[in-house]
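Q: Sequence plus predicted model, see below.
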Amino acid sequence: MTRIYAIAAAAVIGLLSIGIWVFTTSASGDRFAQCRASAVAGGAGQIGGPFTLVDETGATVTQEDVIDQPALIYFGYTYCPDICPYDAARNAEAVSILDDRGYSVKPVFITIDPERDTPEQLADFTDYLHPRMVGLTGTPEQIAAASKAYRTYYRKQPTEVGDEDYYLVDHSTFSYLTLPDEGFVEYFRRDIEAEDMADTIACFLDAR
């Protein structure tokens, strides 16, 4: 009898927990709550914002030009020996999976190495990964402003005399899902697989 009571109590607690979660989700007015796998201190509005950069054709663009459809944004650099190519390729794979499912998401690669990443260099890099991936560069000040808006980190490593052109850049490795009417809605860590990323992005797109 005691075991039956315990099972019944557990069931009631479970139902109450679900009820509290549903109520909280509804009360918060966040229609994306069921899709979110991360949390941002102060809310999603703390990430993202205006930027002015230069695209692969040399044209000046703003966030309105870039985020004219759902976009997956990554900050990296083309001379990165391992992390950036892997992350950018993973993002491209997730976008291709979404393409097959009937969703259109723009993959965006913003360099944090404007000294070496010219529009032409970015075009070669992004065209190899995905035909719709957009590469963005700019002045050091423009890159810094975009990085600050998305709360990313990067720092050029010191080099030996005579090797000034051969340097690494430490940087954060998040990917950011942004929507035209919402701005930033979710970030992805680098350990997420392309299929799981695509599933989460699809959830956000269906909930719009």
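A: Right, received. Where do you want to start? Numbering: from 1, shown residues only.
Q: okay, CA-based contacts and neighbour counts for the rest of this
A: Noted.
Q: quick one, what contacts the residue most central in space within the chain?
A: In the chain, the residue lying closest to the centroid (CA atoms, centre = their mean) is Y176, at 1.6 Å. Y176 sits next to 71-74, 184-188 when contact means CA atoms under 8 Å, 6 or more residues apart in numbering.
Q: go with 10 Å
A: By CA atoms under 10 Å, 6 or more residues apart in numbering, the contact list for Y176 reads 47-48, 71-75, 107-108, 150, 183-189.
Q: same check, this time on F174
A: With CA under 10 Å, 6+ apart, F174 has these contacts: 73-76, 87, 150, 152, 186-191.
Q: Show me what counts as buried in stretch 45-57.
A: The neighbour-count criterion (16 or more other CA atoms under 10 Å) identifies 47-48, 51-56 as the buried residues of stretch 45-57.
Q: okay, pairing it with this:
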Amino acid sequence: MAGFAMNKALISLVSPLLLALSACGGGDQSSFEQGALAGASIGAPFTLTDQDGKRVAWDSFKGKYRLVYFGYTYCPDVCPVDLQRIMQAYGKFEKDSPDRAAKLQPIFITVDPERDTPPVLKNYVAAFSPRLIGLTGTPDEIAKVAKDFVVIYGKADEKGANDYLVSHSRTPYLFGPDGQPIALVPVDDPGTKEDEGSPDAVLAALDHWVK
């Protein structure tokens, strides 16, 4: 599966953190460092369209922590597994700490706006949690948001106008109530680190950062 090499400009934005790139549909998945993102140049104001067809701005979530994941609904394996882990962890967090969970908004932003229309997103995010918000937009809007959030993506294995995969970086970001980046959240497959990539690892990250 095709991937994307990170150029020096992108690396400099998040150095010394490493972005994990994965092509949905299979292939090796790189691990990334976990750590604080305070001061990193990640994120910027935007206005996109949610799963109900309403225009939603980044500032619409002002005062809330934001857990942002980029992916797409036609992803055959990686995205649904990641989202399942994220929302399972959120469900446990909501049960254990309802007051803090109420301060957190999970957000799914598509990197495939051509196919991920609001109705498609609506069915998709509902399968994971009623609390998950899905956002889409025009190709230009998504390209701008991806650039601002240091996300690399592009079509791969094209077999037709509507038959293709999308390679994209897997970088779940946690932002604070002020909209500033705080940390990466671990959703990779289990590796050498104990519990890495499990819902419990995501839960631990939320419990640590969301006050």
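A: Perfect, thanks for sending it. All values derive from a computational prediction rather than experimental measurement.
Q: And stretch 90-106 of structure 1, how far out from the chain middle?
A: Using CA atoms, centre = their mean, to the nearest Å, the mean C-alpha position of stretch 90-106 of structure 1 is found 13 Å from that of the whole chain.
Q: Which positions within it qualify as buried?
A: Within stretch 90-106 of structure 1, the residues that count as buried by 16+ other CA under 10 Å are 90-98, 103-106.
Q: if we can go back for a sec, state the distance from the residue nearest to the centre of structure 1 to Y79 of structure 1.
A: 21 Å (CA to CA, to the nearest Å).
Q: Then D68 of structure 1?
A: According to CA to CA, D68 of structure 1 and Y79 of structure 1 sit 28 Å apart.
Q: Spatially nearest residue to G43 of structure 2, not counting backbone neighbours?
A: Nearest residue to G43 of structure 2, sequence neighbours excluded (CA to CA, 6 or more residues apart in numbering): F149, at 4.6 Å.
Q: To which residue of structure 1 is that neighbour aligned?
A: In structure 1, F149 of structure 2 lines up with Y150, judged by TM-score structural alignment.
Q: right, and that match touches F75 too?
A: Yes: applying CA atoms under 10 Å, one finds Y150 of structure 1 in contact with F75, separated by 9.3 Å.
Q: where do the helices sit along structure 1?
A: Using DSSP state H, the helices of structure 1 run over 2-28, 63-66, 83-101, 119-129, 140-149, 194-207.
Q: from those, which stretch is densest packed?
A: Counting by mean count of other CA atoms under 10 Å, helix 83-101 has the highest mean neighbour count of these, with a mean of 19.
Q: Just give me the mean distance for it relative to structure 2.
A: Following superposition, helix 83-101 of structure 1 is found to deviate from structure 2 by 0.8 Å on average (mean CA distance after the TM-score superposition for structure 1).
Q: higher neighbour count, Y150 and F75 of structure 1?
A: F75 (27 against 19; other CA atoms under 10 Å).
Q: Looking at structure 2, name the residue matched to the more buried one.
A: Aligned by TM-score structural alignment, F75 of structure 1 pairs with F70 of structure 2.
Q: Identify the spatial nearest neighbour of that match, chain neighbours not counted.
A: Nearest in space to F70 of structure 2, with sequence neighbours left out and distances taken as CA to CA, 6+ apart, is I109 at 4.8 Å.
Q: Y124 of structure 2 and C75 of structure 2: what is the separation?
A: Distance from Y124 of structure 2 to C75 of structure 2, by CA to CA: 11 Å.
Q: so T111 of structure 1 sits right up against E56, yeah?
A: No: checked against CA under 10 Å, the pair T111 of structure 1 and E56 is beyond contact range at 11.3 Å.
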